[in-house]
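Novice: Curious how this folds, go ahead:
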Amino acid sequence: MKILINDEAYTVTAGTLAALVAELGFSDARIATAINGEFVPGPAREHHILVEGMRVEIVAPMQGG
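Specialist: Predicted coordinates:
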């Protein structure tokens, strides 16, 4: 299926947001996720089904000072 991840087109096999995070190699990373502009907390990722054309954002928190 084709989706946008951080504004870039990808073809993925994952069916859920949790599976997508794993497919991209972020399973153990501290990240924030959103689907179509709506924040999705970590525990809810397995319940979010992906469909063709979705916009997914995956970002890592930054530290600064």
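Novice: from here on, contacts and neighbour counts on C-alpha atoms
Specialist: Will do.
Novice: Contact partners for the nearest residue to Thr13 once chain neighbours are set aside?
Specialist: Excluding the flanking residues, the one nearest Thr13 by CA to CA, 6 or more residues apart in numbering is Met1, at 6.4 Å. Met1 sits next to Thr11, Val12, Thr13, Val51, Glu52 when contact means CA atoms under 8 Å, 6 or more residues apart in numbering.
Novice: Who are the contact partners of the second one?
Specialist: Contacts were defined as CA under 8 Å, 6+ apart; by that measure Val12 touches Met1, Lys2, Ile3, Leu20.
Novice: Sequence B follows; please return its structure for comparison with A:
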Amino acid sequence: MRLIVNGREKEFRDGLTVDALITEEGEPVGHVLVEVNGEYVPTRLQKGRVLAEGDRVETILPAFGG
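Specialist: Down below sits the predicted model:
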């Protein structure tokens, strides 16, 4: 299936969840803010949120420090 991830169209397997996408993209699961089709997906819901063809996913890795 095709998804738009951070503005780039990419091909992924069907049935992919948000947390699996984060892992495939090399980001740390649980530390990334995720938005699907303009809607925030809380960390606790990322494992069960299945993505669909054409979904637009934006990920943000917050900067920590002082």
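Novice: re earlier: filter the contacts of Met1 of the first structure down to the buried ones, PyMOL style.
Specialist: Written as a PyMOL command, the selection of buried residues from those, which uses 16 or more other CA atoms under 10 Å, is:
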select buried, resi 12
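Novice: Filter the contacts of Met1 of the first structure down to the ones in helices?
Specialist: Using DSSP state H, no member of the contacts of Met1 of the first structure falls in helices.
Novice: quick one: which of the contacts of Met1 of the first structure is nearest Pro61 of the first structure?
Specialist: Of all the contacts of Met1 of the first structure, Pro61 of the first structure sits closest to Val12, with 24.1 Å by CA to CA.
Novice: coming back round to it: please flag which of the contacts of Val12 of the first structure sit within helices.
Specialist: Using DSSP H, the contacts of Val12 of the first structure in helices are Leu20.
Novice: from the contacts of Val12 of the first structure, which would you call buried?
Specialist: Looks like these have Ile3, Leu20 buried, using 16+ other CA under 10 Å.
Novice: Filter the contacts of Val12 of the first structure by whether they're kept in the second structure.
Specialist: Retained in the second structure: Met1, Lys2, Ile3, out of these (criterion both residues aligned by TM-score structural alignment, their matches' CA atoms under 8 Å).
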